[in-house]
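[1] can't give you the sequence, but here's the structure:
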C-alpha cells in the first residue's frame, strides 16, 4: 500500500470529518485515555487546519486513513523532563506530535509507521532539533511504534486529563533529528 502525507487544507475538511466519525468511536479509550467528544474532537482539527498544523495521511484512493497535529506547543510537564537534545541547537526548536491517529479499521497496514517516517523527514527539512511526543502509559502499541522507529524513552510523568478532571500517567519520547 502506498500512502501520502501532506498538510491539510480547507477542501479536506469533509474528508477529515468522515475520518474522525469513522475512526474515533473505535479508539480504545482505556489504551489512549482519550475521552469521546472531548479529545480528540473535530473543532480542534479545524483549528489546527487554520493554523496549518494539521496533516493527513491518504491511501491510494485519496481516502484519509490517518491524521496528526505537528507544532511547537507542549504541555508544561515537558519542561520537567530531561530531554536528549536542547532547543538551543536549532533555530526552529522541537517538533511536537499531537493526536496521531491511524484508522482503527486498517490495523497492521503501515499507516502509523509511514506517518512517523514523514514526521522525521519534515523535522529534518525544517531544521528541528528533535521530535517530541507523549502517550498514555497503557498505550503499548504506540509505545512499540515509537521505539521501533528510533524514539528514545525520556521519562514518565502525569499530564492533566483531557477533561481537566484529574491526571493521566504518560510516557515521553524523543527522536533526535
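    Good, I have the coordinates. These numbers come from a predicted model, not from an experiment. Residues are numbered from 1 along each chain as shown.
[2] For the rest of this, base every contact and every neighbour count on C-alpha atoms.
    Fine.
[3] mind checking how far residue 59 is from residue 112?
    According to Cα to Cα, to the nearest Å, residue 59 and residue 112 sit 12 Å apart.
[4] When those two are compared, which one has more neighbours?
    Applying other Cα atoms under 10 Å to residue 59 and residue 112 shows that residue 112 carries more neighbours, namely 22 against 16.
[5] Got another one to weigh against that:
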C-alpha cells in the first residue's frame, strides 16, 4: 500500500472506524454515589418517570412518589447507592443494601442466613437516552461482583409482575424465581411482585 494511503477510504468505512474508536475509548465506570450526585440522580429519576409515563410504564413507578430525590439521599447516606458514569455523566444507578421488605420474611428462600450476608437489589435505573445499551446488565454484573468480593451469600430482589423487561433481565442474569407476594403498597397497580434470588 503506498505511503499516505488508508485502509478506510469510503464514508461508511470511516464512520464505522470513528464509531468503533468512540466506543473503544469512552470512559465508563461504576462507583459509589456521593451527595454531589443527588441533583443529577433526581433529574435522572424525573426523566425516566416522564419517559415511562409517555410509553409503557413497566415498573409502575409514579413521578413524585418513586424514585425521588429522597430515594437517592437516603441510599447515599447509608452508602448503598452506586452510579454508572459514561463520559462523566450518570446514565444508570443501583441500590444495594441489607434491608428486605417485610414480605420477604414469609417466603422460603434458597438459602437461610442473616441479612448481613444478603444483598437486596433495588432501584435499578437507566436514563432513557441510554436504554438498550447494556447499562442495566453492567449494573447487574457489578452487583454480583461486589457481593462476591464482600463474601455475600445471596442477592435478593422484588419486581412488579408487569415489569417484563426487568424480569427477563433478572432471569438471564441467573436469578431464580422464588414466589409472588403482596408488598403491601397503597397502589392497586403495584400489588403483586415476583421475588428472585441469586445464590452465590
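    Done, it's in. Please read these numbers as outputs of a predicted model, since none were measured by experiment.
[6] intersection of neighbour lists for residue 59 and residue 112 of the first structure?
    Common contacts of residue 59 of the first structure and residue 112 (Cα atoms under 8 Å, 6 or more residues apart in numbering): none found.
[7] For burial, what's the neighbour tally of the counterpart of residue 174 of the second structure in the first structure?
    Using TM-score structural alignment, the partner of residue 174 of the second structure in the first structure is residue 150. Burial of residue 150 of the first structure is recorded as 12 neighbouring residues (other Cα under 10 Å).
[8] And for residue 86 of the first structure?
    Neighbour count for residue 86 of the first structure, taken as other Cα under 10 Å: 13.
[9] Without its sequence neighbours, what residue ends up closest to it?
    Excluding its sequence neighbours, the residue lying closest to residue 86 of the first structure (Cα to Cα, 6 or more residues apart in numbering) is residue 129, at 7.1 Å.
[10] follow-up on the earlier one: now do the contacts for the match of residue 174 of the second structure.
    Counting by Cα under 8 Å, 6+ apart, residue 150 of the first structure touches residue 175.
[11] Just say helix, strand or coil for it.
    Secondary structure of residue 150 of the first structure, reduced to three states by DSSP: H, G, I helix; E, B strand; the rest coil: coil.
[12] coming back round to it: what's the counterpart of the residue nearest to residue 86 of the first structure in the second structure?
    Matched to the second structure by TM-score structural alignment, residue 129 of the first structure sits across from residue 153.
[13] Distance of its match relative to residue 121 of the second structure?
    Applying Cα to Cα to residue 153 of the second structure and residue 121 of the second structure gives a distance of 13 Å.
[14] So for these two, which sits in the more crowded spot?
    residue 121 (22 against 19).
[15] contacting residues around the more buried one?
    With contact taken as Cα under 8 Å, 6+ apart, residue 121 of the second structure is in contact with 94, 95, 96, 97, 143, 155, 156, 157.
[16] Secondary structure element holding the nearest residue to the first one once chain neighbours are set aside?
    Ranked by Cα to Cα, 6+ apart and with sequence neighbours excluded, the top spatial neighbour of residue 94 of the second structure is residue 124, at 4.5 Å. In the assignment (DSSP states H and E), residue 124 of the second structure maps to strand 118-126.
[17] what range in the first structure matches that strand?
    The aligned range for strand 118-126 of the second structure is 94-102, by TM-score structural alignment.
[18] mind checking what residue 78 of the second structure lines up with in the first structure?
    So, by TM-score structural alignment, residue 78 of the second structure is matched to residue 51.
[19] how many neighbours does that match have?
    Neighbourhood size, residue 51 of the first structure [other Cα under 10 Å]: 10.
[20] Return the distance of it relative to residue 6 of the first structure.
    14 Å.
[21] go on, residue 136 of the first structure?
    Residue 136 of the first structure is 26 Å from residue 6 of the first structure, by Cα to Cα.
[22] In terms of neighbours, single out the busier of those two.
    Using other Cα under 10 Å as the criterion, residue 136 of the first structure and residue 6 rank with residue 136 on top: 22 against 13.
[23] Helix, strand, or coil at the residue nearest to that one when sequence neighbours are not counted?
    Spatial nearest neighbour of residue 136 of the first structure, chain neighbours left out: residue 170 (4.4 Å); criterion: Cα to Cα, 6+ apart. At residue 170 of the first structure the chain is in strand, as set by three-state DSSP.
[24] Specify the local secondary structure of residue 85 of the second structure.
    Under three-state DSSP, residue 85 of the second structure falls in the strand class.
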